[in-house]
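Trainee: Okay, here's the prediction I keep looking at, along with the sequence it came from:
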Amino acid sequence: RGIGLAWVVLLGMGAGCDALTEQRVCIAGYEPDGNGGCVASAPDAGGDGGGSDGGVGDASVACEPSCGGATPICDGEVGECVECTSAEHCTDRARSRCDEGIGACEACGSDGDCAHLGATPHCDLGGAAGVCVECTTEGATESTACGPKSCDAELRTCTDTTRGTVPSCGPCRADSECQDPEARCVPMTYQDKAYGAYCLRKVSAGCAEPFGVVINGVSVSGDPKTDYCGIDQAALTCDAVRRLLDNQGCPSGKASDCKAEAAVCAMVGVFANRCTYACSGVAQCPKGEPLSTCNAGTCGS
């Protein structure tokens, strides 16, 4: 209770005696508590104890006991409870910047607004606008954050895939993964249902069998909408095409060994139990024998 207390020694002049008396006086920002001590004045009380100059006193002390919930920080300059007074108070990736003018956490506007978050130091101004992330698919940021690996265009996290290593019709999570510089990572479907994303070459760069069906779309990394060399998504998947191109076997003689929608297990040339897919013409099959034939309804037959 000694906080805010000042001692004043007064000379008492009484009849026939001299005496020293002590009087307790509260400093600015405090008021008597009725028990010989002092307590902090309410913010608008002005500190009416002795010696007060009528001001609000120490504003941070005045507001701090009542701060909590959505406004846990006491702004000592104005004596108000706020959400933040610095970026360190803003730990939500979607609201990492402190607008000190209003004491509120807001979306990031630059990498500097994410620096205090450690694991997510980059401000994504693209797909997830204003959110701090591990990486973005922009070239310089991707290589800085992920080294030789790619940045997942959807999750904005570094992957285990080395950039420039995914072949045509291979599954991908960013344009930078595609081996062909004219290819992009394009969302695909199978029988009208979403079916991942795969590296497809732009029609403008030239198409080759079996990629003779035009697919129009925007890449997962945001490359503008354009035409790509694709397949018949109603009857075929890129996974099935890759199994044939990669010469994958199906030892049991069952398509389930191929682990790909639309794949079948059949003869490919003189080789038994190979993963392939159904065809109605050679244009649907890859170039070069034995893959390019379609005599018995499957590529390579």
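Mentor: Cool, the structure landed.
Trainee: CA atoms for contacts and neighbours, from now on please.
Mentor: Will do.
Trainee: Leu10: neighbour count?
Mentor: Using other CA atoms under 10 Å, Leu10 has 11 neighbouring residues.
Trainee: Look up the closest residue to it, ignoring the ones flanking it.
Mentor: Once flanking residues are discounted, Leu10 sits nearest to Thr21: 5.4 Å by CA to CA, 6 or more residues apart in numbering.
Trainee: so which strand or helix has that neighbour?
Mentor: If you go by DSSP states H and E, Thr21 is part of strand 17-26.
Trainee: What residues of that strand count as buried?
Mentor: Neighbour counts using 16 or more other CA atoms under 10 Å place 24-26 of strand 17-26 among the buried residues.
Trainee: Relative to Glu22, how far out is Asp75?
Mentor: 37 Å (CA to CA, to the nearest Å).
Trainee: er, Ala183 I mean
Mentor: 90 Å.
Trainee: for Ala266, same thing?
Mentor: Ala266 sits 107 Å away from Glu22, going by CA to CA.
Trainee: ok, now Leu200?
Mentor: 91 Å.
Trainee: can you check Ala104 too?
Mentor: 48 Å.
Trainee: Repeat that for Glu31.
Mentor: 18 Å.
Trainee: Same question for Cys81.
Mentor: 38 Å.
Trainee: got it, and Asn216?
Mentor: From Asn216 to Glu22 the distance is 91 Å (CA to CA).
Trainee: got it, and Thr226?
Mentor: 90 Å.
Trainee: Run through the neighbouring helices and strands of the strand or helix carrying Cys123.
Mentor: Per DSSP H and E, Cys123 falls inside strand 122-124. Using 3 or more CA pairs under 8 Å, 6 or more residues apart in numbering; DSSP states H and E, the elements in contact with strand 122-124 are strand 131-133.
Trainee: here's the one I want to compare it with:
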Amino acid sequence: MRVTVFTGSADGRAPAFRAAATELGRHLAGAGVGVVYGGGHVGLMGAVADAALAAGGEVIGVMPRALVDREVAHRGLSALHVVETMHERKARMAELGDAFVALPGGAGTLEELFEAWTWQQLGYHAKPVALYDVDGFWTPLAGMLDGMVDAGFIRPAYRDTLARVTSPDALLELIAGWTPPPAKWGAPPAVRTANWLHVRDGRLLLVRTRGRDAFYLPGGKLEPDESPVEAVRREVREELGVLLDPDGLREAFTLTAPAHGRPGQQVRMTCFTGPVAAGEPAPGREVEELVWADPASPPACAPASLMVLDRLAAGELPLPAG
């Protein structure tokens, strides 16, 4: 399990803030819980990371390239994910964590906190979101939210999903006993992806991107105004260094499956077959590992990938080997 920690690159004026960040990082590591955070080496960010690392914990940072280039990034992390934009940063931090907690911080901390909490209400994830209160830091915010409830802008049931905790043990108890609320307007629409089916000697090519714990078919989400064919060619080129022949690509089938690590979310995956125009599959920009998966003994896979492996085992994949 991993907890995504939102906090700032400053210490704040109260020594209690840094002490609380250090205590949280150390305690999470001691409990075998990984830390996901913004990747910085200064302020409360650095305090959380340093304490967790010193206690032998896993710490994953996510930072836009522009900030890394300014030498703000922590250089001793278990892993540092370098992304291009702040939007990608928040999305990756949300994807990697199983829960969210906000230590004292500034505008950036509030932005990350409210996006995670809003996504929870909308059903885009079902993970707990909490305020880690130090010396009453979050009391004014809690009062403002209560005022929003009184004014009719927030339903009481959703207000209650943003908890306040004051210790690491209380945070872990909250996570252990968490029951997600129903999404405001039902389940969110399925995420559309375009993926490549590639089989050799009865084995299916799968990839695992950095920071993920499951294997997927090569490919990914469609960009705005991008066709599935354009998406699968772009993703496979970026992930594996392989150029797919656009004239040879054929849609094999589309399936819908639970999104890995995102309760309540579905993925709608369109699978393509097609020849390689150039290149041999090898780990690329985002891929940490690739495997040729045997359906008889599959690795840890996302649900959609397991469904494809089942089709391969049953001889139902509409493609020749190789």
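Mentor: That came in fine, so what should we check first? This one's a predicted model, so the numbers in the text were calculated from it and none came from an experiment.
Trainee: TM-score for this pair?
Mentor: TM-score for the superposed chains, counting by TM-score structural alignment, normalised by the length of the first structure: 0.24, backed by 111 aligned residues with a CA RMSD of 5.8 Å.
Trainee: And the helices in the stretch 151-300 of the second structure?
Mentor: Per DSSP state H, counting those that start in this stretch, the stretch 151-300 of the second structure carries helices over the ranges 156-159, 168-176, 228-240.
Trainee: list the buried ones in the longest one?
Mentor: Going by neighbour count (16+ other CA under 10 Å), the buried part of helix 228-240 of the second structure is 228-229, 231-240.
Trainee: now, among those residues, which is nearest to Ala52 of the second structure?
Mentor: Closest approach between those and Ala52 of the second structure, by CA to CA: Glu239, at 30.8 Å.
Trainee: Just want to check the distance between that closest one and Thr209 of the second structure.
Mentor: 9 Å.
Trainee: before we move on, what about Leu141 of the second structure?
Mentor: 37 Å.
Trainee: how close does the spatially closest residue to Cys151 of the first structure that is not a sequence neighbour get to Glu142 of the first structure?
Mentor: Excluding the flanking residues, the one nearest Cys151 of the first structure by CA to CA, 6+ apart is Cys158, at 4.4 Å. The spacing between Cys158 of the first structure and Glu142 of the first structure, counted by CA to CA, is 8 Å.
Trainee: Return the residues in contact with the residue nearest to Leu10 of the first structure.
Mentor: 9-12 (CA atoms under 8 Å, 6 or more residues apart in numbering).
Trainee: count of residues packed around the nearest residue to Glu235 of the second structure once chain neighbours are set aside?
Mentor: Sequence neighbours aside, Gly219 is the residue nearest to Glu235 of the second structure in space, at 4.9 Å (criterion: CA to CA, 6+ apart). Gly219 of the second structure is flanked by 28 other residues according to other CA under 10 Å.
Trainee: List the residues that contact Gly219 of the second structure.
Mentor: 193-196, 231-233, 235-236, 239 are the contacts of Gly219 of the second structure under CA under 8 Å, 6+ apart.
Trainee: Please list all residues in contact with the spatially closest residue to Met269 of the second structure that is not a sequence neighbour.
Mentor: Counting by CA to CA, 6+ apart, Met269 of the second structure lies nearest to Thr193, which is 4.8 Å off, once chain neighbours are set aside. Thr193 of the second structure is in contact with 219-222, 228, 231, 267-270, counting by CA under 8 Å, 6+ apart.
Trainee: mind redoing it with 10 Å?
Mentor: Residues near Thr193 of the second structure by CA atoms under 10 Å, 6 or more residues apart in numbering: 219-223, 228, 231-232, 254, 267-271.
Trainee: Three-state assignment for Arg242 of the first structure, please.
Mentor: Here Arg242 of the first structure is recorded as helix under DSSP: H, G, I helix; E, B strand; the rest coil.
Trainee: try Thr141 of the first structure
Mentor: From three-state DSSP, the assignment for Thr141 of the first structure is helix.
Trainee: what's the neighbour count on it?
Mentor: 15.
Trainee: And it, how far from Cys199 of the first structure?
Mentor: 22 Å.
Trainee: Same question for Cys151 of the first structure.
Mentor: Looking at Cys151 of the first structure against Cys199 of the first structure, where the rule is CA to CA, the gap reads 15 Å.
Trainee: So which residues of the stretch 51-200 of the second structure form strands?
Mentor: 59-64, 79-83, 99-102, 129-132, 162-165, 191-196, 199-200 (DSSP state E, counting those that start in this stretch).
Trainee: among these, which is nearest Arg250 of the second structure?
Mentor: Between the strands of the stretch 51-200 of the second structure, strand 191-196 lies closest to Arg250 of the second structure; by CA to CA that is 9.9 Å.
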